[in-house]
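Trainee: Sharing a model that was predicted from the sequence below.
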Amino acid sequence: MNPSTTHPDPGAPAPREVRGLPKAQLHLHLTGAMRPTTLAALAARDGVDVPPPLPTTVGTWADFQHRYDTARTVIRTPADVHRVVTEAAEDDAADGCGWLEIQVDPTSYAPVFGGLAPALEAVIDAARQAPVPTGVIVASAWTRAPEHAVTLARLAARYAGDGVVGFGLSNDERHATVADFAPAFAITADAGLLAVPHAGFYTGPRHVRACVEHLRADRIGHGTAAARDPATLSLLAERQVALEICPTSYPPFGVHELATIPLRPLLDAGVPVALATDDPLLFGTGLAAQYAICRDVLGLTDAELARVAAASIRHSAAPQQLKAELQRRVDSWLRDGSPRPGTASSAPAAC
C-alpha cells in the first residue's frame, strides 16, 4: 500500500515529506518485521513454502496466525535474527525513525535457540548492533497461561537495563482475564520496564480500561475500542497512556476500514497516539506510509502529524538526550519542512 502524498487542494502549499518527519517506531514484532525478500530467501534455504498474502477481504485471526507462524519458522539462528533486526531498522530509518522498539515472544523461538534466554539474547545482541538505536520488548501471549507470563516477566526483568525496555502481551486478547496477568506486570514494573499490552483490538473499551487499572499500562497496543467510551478516553488522557495505532492492521480483520479508524476522536480527547507498523511483512506498509494514510485518508494536518510523531518519541523508552534531539528535529520539520539529517526525502517506502 502506498497512499498518495499529493495535497487534495492544488492551491494549497505542498505537504511536507513524511519520511523527513522524525519519529519512533513503538509497535513492531520480530517476525512481522521481516522483509518479504528475506522471508523468501530463508524459506528457500530451509525448504519452507512462503505463506500467501493475507486475504484482501475480511479474514480471521487464524488466517493471520497461520501465516505468521509459518514465517517465524525460517528464523533459526542468531544470524537470521541479526538480519531481520538490521533490515527492519534500515527500513524504518529510511522512513524517519530515530528510535525503534522491537517486540519478541521468545517462547516460540526457544526450541531452536536452546531456551528462552538464548532466544532473547539473540534479539538483544541484534538490537545492540542495529543501525538505529533499538530497545527490545519481551511479550507473552494472552493465549498462554498467566504463569507463563510470570516466567517471561522474570526473564525480561533480568535483562532490564541491558537491552530490554518493556513487557507486553500480544496475540488474541479475547481469551484471557486481564487481572490474571497483574503479577507478571508487577515484576516488570519493579524492574523499571514499560508496560505495553495489546488491548481493544477485538475487545471493547472495558478491556482497555482493565489494562490500565490492573496492569498499569504505559501504552496500549492498538486500543482503538477506547474511542467508543468517553470514560475510557478520559482515563487514557488523564494518565497519558499512549495508544500504538497501526492503521493497516485493521481492515484485513474487519476491525476498521482505513477511513473509519477513530484517530481524530482520540486526539481530540487528549489521548497520546503513536503510529506504528505492527507486522509490515503481512500488512505491506512501512512507517512513513502509515503517516501518509493518516494525512490522506483521515485528514490529519502536518501539525497533527508532528504531534503524533512527538508522542511516539515522548512515550518511547529512548534515552532522554535522544528524545530531546528527536523532538528538536520534529520542531524543525514543522517549521521549515527540512528532512532529518542523513535521510533522503526520496527514500523508498519500507514494506
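Mentor: Now that the structure is in, tell me what you want to look at.
Trainee: Only C-alpha atoms from now on, for both contacts and neighbour counts.
Mentor: Noted.
Trainee: Contact partners for residue 309?
Mentor: For residue 309, the residues meeting the contact criterion (Cα atoms under 8 Å, 6 or more residues apart in numbering) are 21, 22, 23, 24, 274, 275, 330.
Trainee: roughly how far apart are residue 247 and residue 164?
Mentor: 26 Å (Cα to Cα, to the nearest Å).
Trainee: could you measure the spatially closest residue to residue 301 that is not a sequence neighbour against residue 98, distance?
Mentor: Nearest non-adjacent residue to residue 301, counting by Cα to Cα, 6 or more residues apart in numbering: residue 295, 6.3 Å away. Separation of residue 295 from residue 98 (Cα to Cα) stands at 21 Å.
Trainee: So the two - more neighbours on which side?
Mentor: In terms of neighbours (other Cα atoms under 10 Å), residue 98 is the more surrounded of residue 295 and residue 98; the figures are 25 against 22.
Trainee: what's the strand or helix carrying the more buried one packed up against?
Mentor: Following DSSP states H and E, the helix or strand that holds residue 98 is strand 97-104. Contacts defined by 3 or more Cα pairs under 8 Å, 6 or more residues apart in numbering; DSSP states H and E place strand 97-104 against strand 23-29, strand 134-141.
Trainee: The structure to be compared is supplied as follows:
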Amino acid sequence: MTATGAGGVRPLRDVSQLPKAHLHLHFTGSMRHGTLLELAERDGIVLPDSLVEDWPPQLSAADEKGWFRFQRLYDVARSVLRTPEDVRRLVLEAAEDDVRDGGRWLEIQVDPSGYAARFGGITAFTDLVLDCVRDASERTGLAIAVVIAANRTRHPLDARTLARLAAQYAGRGVVGFGLSNDERRGSTADFEGAFRIARRADLLLVPHGGELRGPDHVRQCLDSLGAHRLGHGVRSVEDPALLERIVAAGVALEVCPTSNVSLGVYSDLTSVPLPLLLAAGATVALGADDPLLFGSRLAGQYATMRAAHDLDDTTLARLAEMSFEASRAPSDVVAAARRDIAAWLA
C-alpha cells in the first residue's frame, strides 16, 4: 500500500479515482441524507430521530424485529418522494455521487410496486425512472442501467408481473431482474416462474441471497432462480464446496461490507471474509447497498476493505476490474475503464 525510498513514504492511491462499476445500489437507499431532510421539511414529514440527529441509524437484522425496524426506516425515506422532480433529483444526485467516487457504470435497483400508488402505476413509474436515468447520464457522463426487483414479502404472482415489466423494457434501459427484502421471508422456489420470464428476456438474474441466510439459501438461488449474480452472497464462504461451485459457474458476488456490519451479519469490517472469497477465485463486485441508511458510499467500500484487510492497490484494481466483468456495461465503457484502471495502478 505504501512504499519507502529515498523520497520517503509514497501516499496511498486515491480510491475515489479508481474506475468502478456499481452493481448493488437500491433506489431510495441511494438518497443523500441532506435531500431526505430537505424533502421531509418541505412537506412537513416528521422523521424518526435515527434519520435526523442520530443518523446514520444503529441497525441490526439479526432477528425479525431488527429487520422490521430497518424496513420501516426505508419506507419512511421513500415517503418523501412526492413528485417526478423528486425522483429526478434522487437519480441525478446518485449519479453525481458515484462519479465523485470513481463510478463509470451504475446498475440501480428499484421495485416499481413500492412507488406505483403515488406515480400512476408500475409502468408509469418505470418510464419516469428511465427518463431520469437518461437525463442523469447525459448530465454526469455516468452510464446507468436499471435492475427491476421484486419484493419477496409479496405474492410470487406480483413478482411475475414485475418480471414481465422488466422483460418489456429489456434492451431499453433495464438489464436485470432481482429479488430483494428479508431473505428469511417466503419461499425462494416460489419465485422460479418470475425468474423464468426474466431469463427468456435475457436479463441478468440477480436475487439477494447469502447475507441473512447461509449456504443453503445460496443453493436455492442457484438451483431455483438460476442466479447470474448474488446480491451479497458473502456467506457462501461458509461452505467450501458451494464456493467452488460459484467460482466454476462464474456467479459474481455483490459484496456490501458496511451493510454487512451495520445489519449484524459480521461484527466488524475485519470479519467480512473478502480475502477468503478472493483467494477462492470468486468474482466480487463491491457495492454500497443503501448509503442513506448505512452512511457509506461506493468509494467507502474500497477504502474500508483496504484498511480492514491491508489490501494492496493491485488487489483493489482487480476488484474494480471484476465489477465491470460482472456487469452489463457496454464494451466501450468496459474497455475505457480497463485502460484507466491500469493507469491508476501505474
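Mentor: Thanks, I have it. The structure displayed is predicted, hence computed values, not measured ones.
Trainee: The strand holding residue 98 of structure 1 vs structure 2, mean deviation?
Mentor: By mean Cα distance after the TM-score superposition for structure 1, the fitted strand 97-104 of structure 1 averages 0.5 Å away from its aligned residues in structure 2.
Trainee: Aligned against structure 2, show me the partner of the residue nearest to residue 301 of structure 1.
Mentor: With TM-score structural alignment as the criterion, residue 295 of structure 1 lines up with residue 306 in structure 2.
Trainee: quick one: the strands in structure 1?
Mentor: Remark: strands assigned in structure 1 by DSSP state E are 23-29, 97-104, 134-141, 164-170, 194-195, 198-199, 219-222, 242-245, 273-275.
Trainee: which of those sits most buried?
Mentor: strand 198-199 (a mean of 30; mean count of other Cα atoms under 10 Å).
Trainee: and that strand, which stretch of structure 2?
Mentor: Per TM-score structural alignment, the counterpart of strand 198-199 of structure 1 in structure 2 is residues 208-209.
Trainee: now swap in stretch 32-42 of structure 1 and tell me
Mentor: Taking TM-score structural alignment, stretch 32-42 of structure 1 hits residues 29-39 over in structure 2.
Trainee: Centre of the chain to the matching stretch, how far?
Mentor: Remark: stretch 29-39 of structure 2 is offset 18 Å from the chain centroid, using Cα atoms, centre = their mean, to the nearest Å.
Trainee: cool, stretch 122-142 of structure 2 as well?
Mentor: 18 Å.
Trainee: can you check stretch 144-157 of structure 2 too?
Mentor: On Cα atoms, centre = their mean, the centre of stretch 144-157 of structure 2 falls 13 Å from that of its chain.
Trainee: hmm, who's touching that stretch?
Mentor: 105-112, 130, 133-134, 137, 158-159, 162-163, 166, 173-183, 185-186, 188, 190-191, 194.
Trainee: Could you rerun that using 7 Å?
Mentor: 105-111, 133, 137, 159, 162, 166, 173-181, 185-186, 190-191 (Cα atoms under 7 Å, 6 or more residues apart in numbering).
Trainee: I'd say residue 26 of structure 1 and residue 103 touch.
Mentor: No. Using Cα atoms under 7 Å, residue 26 of structure 1 makes no contact with residue 103, being 8.7 Å away.
Trainee: Helices along the stretch 201-350 of structure 1, start to end?
Mentor: Remark: helices assigned in the stretch 201-350 of structure 1 by DSSP state H, counting those that start in this stretch are 205-215, 230-239, 263-268, 280-283, 287-296, 302-314, 320-336.
Trainee: Onto which residues of structure 2 does the fourth one map?
Mentor: So that's helix 280-283 of structure 1. So helix 280-283 of structure 1 sits over residues 291-294 in structure 2, by TM-score structural alignment.
Trainee: Please enumerate the helices of the stretch 1-150 of structure 2.
Mentor: Using DSSP H, counting those that start in this stretch, helices in the stretch 1-150 of structure 2 cover 33-42, 64-78, 84-100, 116-119, 122-140.
Trainee: Show me what the longest one packs onto, helices and strands only.
Mentor: In this case it means helix 122-140 of structure 2. Contacts defined by 3 or more Cα pairs under 7 Å, 6 or more residues apart in numbering; DSSP states H and E place helix 122-140 of structure 2 against helix 84-100, helix 116-119, strand 143-151.
Trainee: Among these, which comes closest to residue 50 of structure 2?
Mentor: Closest to residue 50 of structure 2 of those is helix 84-100 (Cα to Cα; 20.6 Å).
Trainee: tell me the angle of that closest one relative to strand 103-110?
Mentor: 140 degrees (axes from the mean of the first three to the mean of the last three Cα atoms, to 10 degrees).
Trainee: how about helix 84-100 of structure 2: buried residues?
Mentor: Buried residues in helix 84-100 of structure 2, counting neighbours by 16 or more other Cα atoms under 10 Å, are found at 87-99.
Trainee: mean per-residue distance, it to structure 1?
Mentor: Helix 84-100 of structure 2 versus its aligned partner: 0.6 Å mean (mean Cα distance after the TM-score superposition for structure 1).
Trainee: Look up the closest residue to residue 21 of structure 2, ignoring the ones flanking it.
Mentor: Using Cα to Cα, 6+ apart, the closest residue to residue 21 of structure 2 is residue 105 (4.6 Å).
Trainee: What separation do you get for the one you found and residue 325 of structure 2?
Mentor: Per Cα to Cα, residue 105 of structure 2 is found 11 Å from residue 325 of structure 2.
Trainee: so who does residue 313 of structure 1 touch?
Mentor: By Cα under 7 Å, 6+ apart, the contact list for residue 313 of structure 1 reads 23, 24, 323.
Trainee: To which residue of structure 2 is it aligned?
Mentor: That one, residue 313 of structure 1, aligns with residue 324 by TM-score structural alignment.
Trainee: Quick one: map residue 186 of structure 2 onto structure 1.
Mentor: By TM-score structural alignment, residue 186 of structure 2 lines up with residue 176.
Trainee: if I read this right, the residue nearest to residue 301 of structure 1 contacts residue 303, doesn't it?
Mentor: No. At 10.5 Å, residue 295 of structure 1 does not count as touching residue 303 under the criterion of Cα under 7 Å.
Trainee: Residue 29 of structure 1 contacts residue 102, doesn't it?
Mentor: Yes. Using Cα under 7 Å as the test, residue 29 of structure 1 is close enough to residue 102 to be in contact (5.8 Å).
Trainee: Can you name the residues that contact the residue lying closest to residue 29 of structure 1 once chain neighbours are set aside?
Mentor: Counting by Cα to Cα, 6+ apart, residue 29 of structure 1 lies nearest to residue 103, which is 4.7 Å off, once chain neighbours are set aside. Residue 103 of structure 1 makes contacts with 28, 29, 30, 136, 137, 138, 139, as judged by Cα under 7 Å, 6+ apart.
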